[in-house]
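*Asks:* okay, here's the prediction I keep looking at, along with the sequence it came from:
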Amino acid sequence: MRFLRAIIFFLFLLPNAHSAEREMLYFVDYGIHTAILLPYELLAPQRPDLFERFEGATYIELSIGEDPFFRRSEHSKMDIVRALFWSTPSIIRIHPIKEEPLKHYTKVASVAQMELSHEQAKKLADFALQSIQPASVQDLWVESQVEKDRHFVKAIPPYHLFNNCNDWTSRMFATIGIKTRFTSKFSSADLFDDIILKSKTGEKINFTNEKYLKYLR
């Protein structure tokens, strides 16, 4: 009997399988806009209505923007003013990635490769998914006028100057304890650096690609 109790006690001391698991994610800066790459496996089981069509992708890039500005390739001055200063509908861009992310983004963006715990990665994924309208919403998918592999769905809450793409990214990272400066929400470059530096201080994220190792010294 004592032997059985000892085995049970030992099993309780074993770490949860997910607690030791690590996830590789990617934080993307487009110059005026930020995005996050999350593993397909973290997203598809929770919203198969959204992600099963992208089976074969290893990562899904998610970012938020103003509708219709975000899904158009050409913009008028009025489009820009409305996107910044009016409260307008928001949309999430879904971009499936099949190749190795650091190769995919070499010419179009700055990318930081991040190694997180499974729990941290899941919190980021949960935040992103909660920003998307539920499957019951009529016309959930919004027509894209840009590249074919960019897809758009209705999001919440409305988009405006103080709820922009960088603010969305900032609030996402706040779910794992990384709180950024208010002013960094108005500049993707500042937000990018702020998250990396705050991550170093709190030792919450391990940045693994050489371009950003300078922040870890």
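*Replies:* Alright, I've got the coordinates. Values in this document were obtained by computation on a predicted structure and should not be read as measured data. Numbering: from 1, shown residues only.
*Asks:* use CA for all of it now, contacts and neighbours both
*Replies:* Will do.
*Asks:* buried residues, stretch 93-104. List them.
*Replies:* Buried positions in stretch 93-104, judged by neighbour count with 16 or more other CA atoms under 10 Å: 93-97, 101.
*Asks:* alright, now check it against this:
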Amino acid sequence: MEKPRTIPSVFTPQWLPLGSLVLLLVTLALALTGCAAEKKWQYLPATRGEERSIYVIAHGWHAGIALPAEELGDELGFVREYLRPGRYYEFGWGEAEFYQADKITPAIFLKAVFWKNPSVMHVFSMPAEPAQQFPGADMVELKLSATGVKHLKDSLRTSFKLDAAHRPHPLKGGAHGEYRFFTAQGYYLITHTCNTWTAKVLASGGVPMDTVFTLRSGGVMRQAKDARKEYLKLRPDRAEQEGMQ
């Protein structure tokens, strides 16, 4: 098995020297972090056999969504043409220059924070299960119904900018096909970050998420974990099984 992948620089930008600006951004994010207290699960699986697993994974500032390869379907199967074969595929959305940069400069950071910018999709082909691929990472497994997964995949697909033949626009990629960027739909704003996008995609699949003020990966993960707890309450048979493990 391939050695677990080290989280790349696109997930861990080196902009810590910009202390005051980082503090300003974090303070703004904390002030605007919403909650999903009034949200409810949608498209719940009717039986345990209908449950489909997806994963929410935090990489520093950014949180992505991973699906098993067999769940790509017609909606997302096109990514296989641009990537090595994988067991899971992780999807993320973000500001085009910031997300693709090998090194984050002050200019790139300021542009991402204070301007309306184009966006890209990032897809990573994972040869191992998420827990093995990212050991120690903050992640949560969620159970969706087939209907929920279908809606989530439709949302992911519409995040790609496709041409008239329904093909994506590939951009920068890994040397071995481990990841690829694609031109995306929508603009990145300080009020609509990669994590706002992640929350919206999860909500499309029926997960109770705040989709307005979820600006930080911590907000995504907290709500995803709360959603998992609520799901277990709604499915006592699943809660009992988890308690026995």
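*Replies:* Received the coordinates, thanks. Fair warning: this is a prediction, and the values are worked out from it, not measured in the lab.
*Asks:* related to what we said a few turns ago, quick check: helices, which of the buried residues of stretch 93-104 of the first structure are part of them?
*Replies:* Counting by DSSP state H, the part of the buried residues of stretch 93-104 of the first structure found in helices is residue 101.
*Asks:* I'd like the buried residues of stretch 93-104 of the first structure as a markdown table, with distance to residue 182 of the first structure appended.
*Replies:* Listed next are the buried residues of stretch 93-104 of the first structure as a markdown table, based on distance: CA to CA, whole Å:
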| residue | distance to residue 182 of the first structure |
| --- | --- |
| 93 | 24 |
| 94 | 26 |
| 95 | 28 |
| 96 | 30 |
| 97 | 31 |
| 101 | 29 |
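*Asks:* closest to residue 9 of the first structure among the buried residues of stretch 93-104 of the first structure?
*Replies:* Using CA to CA, residue 101 comes nearest to residue 9 of the first structure of these, at 42.7 Å.
*Asks:* residue in the second structure matching that closest one?
*Replies:* Counting by TM-score structural alignment, residue 101 of the first structure lines up with residue 130 in the second structure.
*Asks:* how about its match, what does it touch?
*Replies:* 55, 66, 88 (CA atoms under 8 Å, 6 or more residues apart in numbering).
*Asks:* would you state the helices of the second structure in chain order?
*Replies:* 19-32, 73-76, 96-100, 106-114, 130-133, 146-158, 194-204, 217-234, 236-243.
*Asks:* can you give me the end-to-end span of stretch 157-171 of the second structure?
*Replies:* End-to-end span of stretch 157-171 of the second structure (CA to CA, to the nearest Å): 17 Å.
*Asks:* before we move on, back to that, of the helices of the second structure, which is nearest residue 45 of the second structure?
*Replies:* helix 146-158 (7.4 Å).
*Asks:* and that closest one with helix 194-204, angle?
*Replies:* With axes from the mean of the first three to the mean of the last three CA atoms, to 10 degrees defining the directions, helix 146-158 of the second structure sits at 140 degrees from helix 194-204.
*Asks:* how about helix 146-158 of the second structure, which residues of the first structure does it hit?
*Replies:* So helix 146-158 of the second structure sits over residues 118-130 in the first structure, by TM-score structural alignment.
*Asks:* repeat for stretch 186-202 of the second structure
*Replies:* By TM-score structural alignment, stretch 186-202 of the second structure lines up with residues 157-173 in the first structure.
*Asks:* so for the matching stretch, what gets flagged as buried?
*Replies:* For stretch 157-173 of the first structure, using 16+ other CA under 10 Å, the buried residues are 157-160, 163-173.
*Asks:* tell me the one of those nearest residue 12 of the first structure?
*Replies:* residue 173 (30.8 Å).
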